Structure formats: structure tokens, C-alpha cells
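K.L.:
Here's my sequence, what's the structure:
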Amino acid sequence: MALQDLPVMLSGYRLMVTEAPAAKMREAEDGTVTPVVDRMSGEVQYVVTLFAKPMPVEGRKAGKGEEIRVNLPGDPGEGFEEGMYVELVNAVVNTYEIPDRVDPRKIASAGLWFKAAGLKPVARPVRNAA
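P.N.:
This is a model prediction of the structure:
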């Protein structure tokens, strides 16, 4: 069973653009590449790659962070460049499972993917001068 559109709180993370938003592309069996289009709106979907790094918490070692890809329902607009800090608007996470071909009761692969209604620029974090 796959869980869909679970709200996700990323307020404890700094999100930095590592790959600017671009149209999400799909490769067909014949090798042609076409943009992914939303079935409801007909709009081309976008994807952005972000580096999610935990914000420092006093008394705890800071985590290293991880790169995540986030699906967007359309073009988020101009100005979302590499190195920019952003916030996700209405971020959700979805899960998926791929059953084993030999024994469908077993799961061969599972994972999750993020999506958001949009991106919002945020001020670059200020480092503490010590």
C-alpha cells in the first residue's frame, strides 16, 4: 500500500537549490524524450533538486544533509538559481512499492518522493560570529 500526499514539515532544514527547476522529462521505449504533463491541468511539470541540511540545534551534532528532488506542478518562475535558499510551499511526501516479479507478496523496491505546490525564496542563513 502506498501512502499519498502526506504533509511534511521541513522547517528544521535549510533547503538550497543545487539544480535549478527544469521541466520534468520522460523517456519513451522508442528513445524519444518528452515533458511530463499534468493530466488535470495540462501544464508541464517541473522538478528541482535541493540540498536539505538540518539546522544546527544546541547540544546536538549537526547532520550532514542530503540531496532531494522535488516535483512541482508547473514552472515556479524566474530567479530560482543554484545556491539560492528556498522554502517549499505545501510540501508533501509520497511512498511507492514495487512488488517482486517472482513472489508478488514480497517488495522488490520501495521509496518516497517529494512534491510541493511551489517554491518561495528565503534569506540566506546568517552564520554566528564566534
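K.L.:
contacts and neighbour counts: CA atoms only from here.
P.N.:
Noted.
K.L.:
Which residues are in contact with Gly83?
P.N.:
16-18 (C-alpha atoms under 8 Å, 6 or more residues apart in numbering).
K.L.:
switch the cut-off to 10 Å
P.N.:
Contact analysis of Gly83 by C-alpha atoms under 10 Å, 6 or more residues apart in numbering lists 15-20, 50-51, 124.
K.L.:
run this one through as well so I can compare:
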Amino acid sequence: MQQIPVNLNGYKLIVVEAPAMKTRQVDGRDELVTDRRTGATLFEVSLFARQRPEPGQKAAKGEEIKVTLATDPGEGFEEDTRVELVGATVSPYSFKNDKGETVSGIAFRALGLKPLDY
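P.N.:
All right, here's what the predicted structure looks like:
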């Protein structure tokens, strides 16, 4: 199953690296990554995700996640900005790398970012 909707409302999301156009290395050079269906340029943002604690509980450890964005989020998403993901999904992946090892995980994706004022 691809693009499984995910609810991150119980998490505090903070920008660690500002959004930028997504690139990949091809034959030693950077190449822009585009959406396979639409051809639109994709963007990527690094966020620190930490679950909000329940009253009386200690906050759990957080984790840095990279999120692919389907659109240019625009200005105003500098480091330490609190945000919300619009239309967040996860997709599982698994592939064999150049060493023959199986690499598996989940990839985060969203339609865009929304700044939070608190």
C-alpha cells in the first residue's frame, strides 16, 4: 500500500533544515527530483518530530524526519519554525542497494507546510 494517510496532530514539528528543492546524485552530479505523475519539482524539509506528552507524563524522545513536499512551501519556514504538515502520508519501501543489502523503511510525504503561531 502506498501513501497511507498519517495523523501527526499529537506531535510537535519543528523545522531543522529549511525547505529546498529535492535533488539526487546521478553520475556524480545533482539532478532535480520531479513527481512521476505530474512532472512538478519536489521539495524536501527536515523536521524534528516529538510527541506531545500527556499531562503528568515525561516527554518521549523525538526524531528527525525528512519530508518530501509536493509543492513549493514558499517563504517563512526557517530553522526553528513550528509547522503542521498538510495532507501527510507515509509509504513503505524496500530495495537492494549496490552492496546487495536490503534497505527498508518509510518515506514521509505531504502536500505542503503550514506555519503554527504558538
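K.L.:
Just the TM-score for the two chains, thanks.
P.N.:
Once superposed, the chains reach a TM-score of 0.90 (TM-score structural alignment, normalised by the length of the second structure), with 117 aligned residues with a C-alpha RMSD of 1.9 Å.
K.L.:
returning to that earlier point: now the second structure: which of the contacts of Gly83 of the first structure match?
P.N.:
Comparing the contacts of Gly83 of the first structure with the second structure on both residues aligned by TM-score structural alignment, their matches' C-alpha atoms under 10 Å, the contacts found in both are 15-20, 50-51.
K.L.:
got JSON lines for the residues you listed, with distance to Ser41 of the first structure and neighbour count too?
P.N.:
Formatted as JSON lines, those follow (distance: C-alpha to C-alpha, whole Å; neighbours: other C-alpha atoms under 10 Å):
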{"residue": "Leu15", "distance to Ser41 of the first structure": "28", "neighbour count": "27"}
{"residue": "Met16", "distance to Ser41 of the first structure": "28", "neighbour count": "23"}
{"residue": "Val17", "distance to Ser41 of the first structure": "26", "neighbour count": "21"}
{"residue": "Thr18", "distance to Ser41 of the first structure": "28", "neighbour count": "20"}
{"residue": "Glu19", "distance to Ser41 of the first structure": "25", "neighbour count": "17"}
{"residue": "Ala20", "distance to Ser41 of the first structure": "23", "neighbour count": "17"}
{"residue": "Leu50", "distance to Ser41 of the first structure": "25", "neighbour count": "24"}
{"residue": "Phe51", "distance to Ser41 of the first structure": "29", "neighbour count": "20"}
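K.L.:
Residue in the second structure paired with Ser109 of the first structure?
P.N.:
Aligned by TM-score structural alignment, Ser109 of the first structure pairs with Val103 of the second structure.
K.L.:
Number of residues surrounding that match?
P.N.:
10 (other C-alpha atoms under 10 Å).
K.L.:
distance from the helix or strand harbouring it to the first structure after superposition?
P.N.:
In this structure, Val103 of the second structure sits in strand 102-110 according to DSSP states H and E. Once fitted to the first structure, strand 102-110 of the second structure is off its aligned match by 0.9 Å on average (mean C-alpha distance after the TM-score superposition for the first structure).
K.L.:
Nice, that's everything, thank you.
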